[in-house]
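In: sequence-free structure coming up:
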């Protein structure tokens, strides 16, 4: 059985000789080390600042209460990202940036701006109001948006649409809110202690109710607007420079505006907070939730529509596009793999599902003229990853397809017959008789044509993959 060729770890030099050596800054360990050091130092400084303001006991109480909503929020954003899950390192970076770097920037900048305004106006109360409604929303949303921008620029392959923007922005804001809640809850606990109350008393309980029970999604909701702007920009073509710049800025402005309205709600009277909460925050949360779920369903439809091209070329089994386009069938496939081959098999199937989804999105962007210059290389890499996991994934996906047919019709119909009954045709043909390939590939199909070994038109004299049907070898 033929195997896929390995990929070089470094590109060749200009003359095709020895591989070029990247500049020291482009070495992964250098960048990761610098970033980890920056976040660790920020964490230590913010830890010292919060502890100084709340005291040790207040810090521990605030930490214990502030951590409660974090697992639920992170799990919610991870659930939204299940169609094409991004790597955990992106989420860890986002949370750490929000909790450490963004929180440190906000505390220092807000304190400096508030003191400057108080000195300039000789009115501390006016400075506090202006700082909360104008300075804080601008500074905090800029600090959180920096994490989204960094992922957008340096992890571009993992940032392909609206859901990615929502997830990165939401996790960043969750980290920021975590640190801010420690500060507010710890300060409230200290206030209760000064009044002679023991344990968690009225001020702490009220703060916990407002910040953790009523509005744990407040900061994520604001920053998600910035993430949506970056997500739409990610869907734009490389030549649409104005759109790629204006959309994130527009999302950032909306985030700042909603944040300012939320912080200034107390100025609208005794019930201003509850009025803004009921008329703005809850509807906005519902609308954004609907948008993200609708986008997720659209992504699954893209998987079902794009992957049949790779079925026709022989890279995927006939039932794969429809199984991969259903979250239920994906789960059934992973469960079957775990029963048959343990955690290693289940992990391989999960990775197969993620790579296949990335392949579908890549082809979708290519057909719309929005793929980058590395389209061909990226397609090679994804096909290579699928091929390496085929032994675990193929039987699991076929089992899920058969299980779906059994559920729908009361009898198993594996293979194309399943989809003839479920979808009305063996395979959808969204491209007509041939499958157009972006950038003018004359053969009009993905890698792995069925015409036997030989050179691949459009890719040079040597085929990047053996041109055979992998499911017939």
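Out: Now that the structure is in, tell me what you want to look at. Keep in mind the model is a prediction, meaning the values are calculated, not measured.
In: hey, let's count contacts and neighbours off CA atoms from now on
Out: Noted.
In: Helix or strand for residue 311, just tell me which one.
Out: Secondary structure assignment for residue 311, by DSSP states H and E: helix 308-312.
In: packing partners for that helix?
Out: helix 320-324 (3 or more CA pairs under 8 Å, 6 or more residues apart in numbering; DSSP states H and E).
In: Name the residue closest to the centre of this protein, please.
Out: What sits nearest the mean C-alpha location of the chain, by CA atoms, centre = their mean, is residue 164, with 3.1 Å.
In: Could you find the closest non-adjacent residue to it?
Out: Nearest non-adjacent residue to residue 164, counting by CA to CA, 6 or more residues apart in numbering: residue 231, 6.6 Å away.
In: ok now do the one you found, which residues does it touch?
Out: Residue 231 sits next to 159-166 when contact means CA atoms under 8 Å, 6 or more residues apart in numbering.
In: where does it land in three-state SS?
Out: Secondary structure, DSSP: H, G, I helix; E, B strand; the rest coil: residue 231 is helix.
In: secondary structure element for residue 249?
Out: helix 241-263.
In: Where does the most far-flung residue of the chain relative to its centre fall, secondary structure wise?
Out: Largest separation from the mean C-alpha position in the chain: residue 196, at 46.2 Å (CA atoms, centre = their mean). Following DSSP H and E, there is no helix or strand that holds residue 196.
In: Could you do residue 82 as well?
Out: Per DSSP H and E, residue 82 falls between elements, in no helix or strand.
In: Distance of residue 341 relative to residue 397?
Out: For residue 341, the distance to residue 397 equals 14 Å [CA to CA, to the nearest Å].
In: The residue nearest to residue 164 and residue 154, how far apart?
Out: Going from residue 231 to residue 154 by CA to CA gives 15 Å.
In: Mind naming the longest helix for this protein?
Out: helix 327-367 (DSSP state H).
In: Which strands or helices does the helix or strand that it is followed by pack on?
Out: Downstream of helix 327-367, the next assigned helix or strand under DSSP H and E is helix 375-388. Judged by 3+ CA pairs under 8 Å, 6+ apart, helix 375-388 is in contact with helix 327-367.
In: From the contact counts, what lies against the longest helix of the chain?
Out: Helix 327-367 sits against helix 282-306, helix 320-324, helix 375-388, helix 390-409, with contacts defined as 3+ CA pairs under 8 Å, 6+ apart.
In: next up, a second structure to put side by side with the first:
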């Protein structure tokens, strides 16, 4: 029999914590066995995770092979390799930036890799085929290839590309609902999807530019390749992510909406998608709208302010998530599930990092990993309880809460002292000096 742990709290906000504690009294319950217990609701066979993962992997692999053949056919082998080498440069930067925003409750890497692969393979393939077909049809209908290409880039391309990218956000919103809980999740998923799409598109543009330089004999800074690299990779690497993030914000607001407001769950994603299409159309049609300097006008008047606004919004939302943690977790600390200092330490990114480093220096890398897992489970628990204040408790709420509390209790011996040390070191909370046992062991001392 494992060590007993406190009784689970009632998540209803209508019952004060002190009344819950009086009701619980001295009741105790044992930790369920086995230790790696997980809650898995029953699903139909066609919704089984392995089956769906295999189907998605096969689809993306086929799209990747087709897009590889199409891009190589348009750029040539040498142009493809040059475009690939240059297009990959901004990808780690963009991924790191969006992952940094997701530090409070990091989403599974599987979702993010799926988003990137969808943007790079499936969305890019749909965009190439649909845009080519639409441009050819417009050229035939209007008998003016130049205007058809301009109209296709300004009207057709934004609708096709943003719809294809938003499909990845929709799939994660529907089938990974547990991992998609708010605005930051929408921004991160949209950012990874758009990064993958821009990666493939940059290969095509840079490879084609290299082919033009080879035909004209140009090289150096005056080449088409250098100009394309400067515009697409240096000046506007965030262009596609900015467009798609607007749709991601719409899905994030829909995830935050109460179940009583079902209309918002449909209106917000559609509004976000419409805004992303409009911003994309403005960017593509800048030269046609504002003349030869239209690119710089749109860049300075729209893109830079939008980038600053969305950056502020993402950081503000992350701070709001930290405030949610500090408001929801004290109930579990008073019931004995967490140490008194844990809620305040978990609501500070600096304290969380310090707790992991302390555990790693004191007990090794495995302890640091356990503290990181503890922080992730505690964050999920806080958001779960926060959602219970807005919506009626769902059928799987009790099992999900029990699962999270179980994982926290397994890691409390390592995470408790580490988080208390971090809370004291960062001044988040005042706690009494640590107890030193008869062997001289001090859980807060850096051995």
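Out: Yep, that arrived. Computed from a prediction, not measured in an experiment: that's the story for all the values here.
In: Let me see the TM-score of these two.
Out: For these two chains in superposition, a TM-score of 0.87 is obtained (TM-score structural alignment, normalised by the length of structure 2); 403 aligned residues with a CA RMSD of 1.8 Å.
In: thinking again about what came up before, the helix holding residue 249 of structure 1 against structure 2, how far on average?
Out: On the superposed models, the aligned residues of structure 2 are on average 0.4 Å from helix 241-263 of structure 1, with distances taken as mean CA distance after the TM-score superposition for structure 1.
In: whereabouts in structure 2 does that helix align?
Out: Aligned using TM-score structural alignment, helix 241-263 of structure 1 spans residues 262-284 in structure 2.
In: what's that stretch in contact with?
Out: Applying CA under 8 Å, 6+ apart, the external contacts of stretch 262-284 of structure 2 come out as 153-155, 157-159, 162-163, 166, 240, 242-251, 253-255, 257, 295, 298.
In: per the alignment, residue 303 of structure 1 corresponds to what in structure 2?
Out: Residue correspondence to structure 2 (TM-score structural alignment): residue 303 of structure 1 is matched to residue 325.
In: Look up how far residue 377 of structure 2 lies from its match.
Out: 11 Å.
In: what does residue 100 of structure 2 give?
Out: On the measure of CA to CA, residue 100 of structure 2 and residue 377 of structure 2 end up 18 Å apart.
In: more neighbours, these two?
Out: The neighbour count for residue 100 of structure 2 versus residue 377, taken as other CA atoms under 10 Å, is higher for residue 377 (19 against 13).
In: Relative to residue 432 of structure 2, how far out is the more buried one?
Out: Going from residue 377 of structure 2 to residue 432 of structure 2 by CA to CA gives 26 Å.
In: any idea which element residue 58 of structure 1 lies in?
Out: helix 28-66.
In: Could you work out the end-to-end span of stretch 326-338 of structure 2 for me?
Out: Length of stretch 326-338 of structure 2, first residue to last, CA to CA: 12 Å.
In: Buried residues, it. List them.
Out: 326, 328-332, 335, 337-338 (16 or more other CA atoms under 10 Å).
In: re the thing from before, to which residue of structure 2 is the residue farthest from the centre of structure 1 aligned?
Out: Alignment note (TM-score structural alignment): residue 196 of structure 1 maps to residue 217 of structure 2.
In: Just give me the match in structure 2 for residue 112 of structure 1.
Out: Matched to structure 2 by TM-score structural alignment, residue 112 of structure 1 sits across from residue 133.
In: about what we covered before: now the helix holding residue 311 of structure 1 on structure 2. Mean distance?
Out: Taken over the aligned residues, the distance from helix 308-312 of structure 1 to structure 2 averages 0.6 Å (mean CA distance after the TM-score superposition for structure 1).
In: what's the answer for stretch 33-42 of structure 1, then?
Out: Per aligned residue, stretch 33-42 of structure 1 averages 0.6 Å (mean CA distance after the TM-score superposition for structure 1).
In: any idea how far the corresponding residue of structure 2 for the residue nearest to residue 164 of structure 1 lies from residue 412 of structure 2?
Out: Structural alignment (TM-score structural alignment) places residue 231 of structure 1 against residue 252 in structure 2. Going from residue 252 of structure 2 to residue 412 of structure 2 by CA to CA gives 32 Å.
In: Same check on residue 370 of structure 2?
Out: Distance, residue 370 of structure 2 to residue 412 of structure 2, by CA to CA: 9 Å.
In: and if you look at residue 30 of structure 2?
Out: 15 Å.
In: how about residue 85 of structure 1, what's its partner in structure 2?
Out: Residue pairing (TM-score structural alignment): residue 85 of structure 1 is matched to residue 106 of structure 2.
In: Also residue 361 of structure 1?
Out: Per TM-score structural alignment, residue 361 of structure 1 is aligned with residue 383.
In: Tell me, how many residues neighbour its match?
Out: Using other CA under 10 Å, residue 383 of structure 2 has 19 other residues around it.
In: Please apply the same query to residue 163 of structure 1.
Out: When neighbours are defined as other CA under 10 Å, residue 163 of structure 1 has 28 of them.
In: so what's it up against?
Out: Counting by CA under 8 Å, 6+ apart, residue 163 of structure 1 touches 80-81, 228, 231, 292, 295-296.
In: mind listing what residue 326 of structure 2 touches?
Out: 343-344, 346-347.
In: Mapping onto structure 1, list which of those residues remain contacts.
Out: Contacts conserved in structure 1 for the contacts of residue 326 of structure 2, counting by both residues aligned by TM-score structural alignment, their matches' CA atoms under 8 Å: 343-344, 346-347.
In: tell me which of these is nearest to residue 388 of structure 2?
Out: Within these, proximity to residue 388 of structure 2 (CA to CA) peaks at residue 343, which comes in at 18.5 Å.
In: For that closest one, what is the corresponding residue in structure 1?
Out: Checking TM-score structural alignment: residue 343 of structure 2 goes with residue 321.
In: my guess is its match contacts residue 308, does it?
Out: Yes. Taking contacts as CA atoms under 8 Å, residue 321 of structure 1 lies within contact range of residue 308: 6.1 Å.
In: what do we get in structure 1 for residue 309 of structure 2?
Out: Checking TM-score structural alignment: residue 309 of structure 2 goes with residue 287.
In: What is the neighbour count of that match?
Out: 11.
In: Please report the distance of it from residue 221 of structure 1.
Out: Where residue 221 of structure 1 is concerned, residue 287 of structure 1 sits at a distance of 11 Å (CA to CA).
In: swap in residue 166 of structure 1?
Out: 9 Å.
In: rewinding a little: secondary structure element for the match of residue 112 of structure 1, which one?
Out: Assigned by DSSP H and E, residue 133 of structure 2 belongs to helix 124-142.
In: Tell me roughly how far that helix lies from structure 1 on average.
Out: Helix 124-142 of structure 2 versus its aligned partner: 0.7 Å mean (mean CA distance after the TM-score superposition for structure 1).
In: Off-centre distance for that helix?
Out: Computed by CA atoms, centre = their mean, to the nearest Å, the chain-centroid distance of helix 124-142 of structure 2 equals 32 Å.
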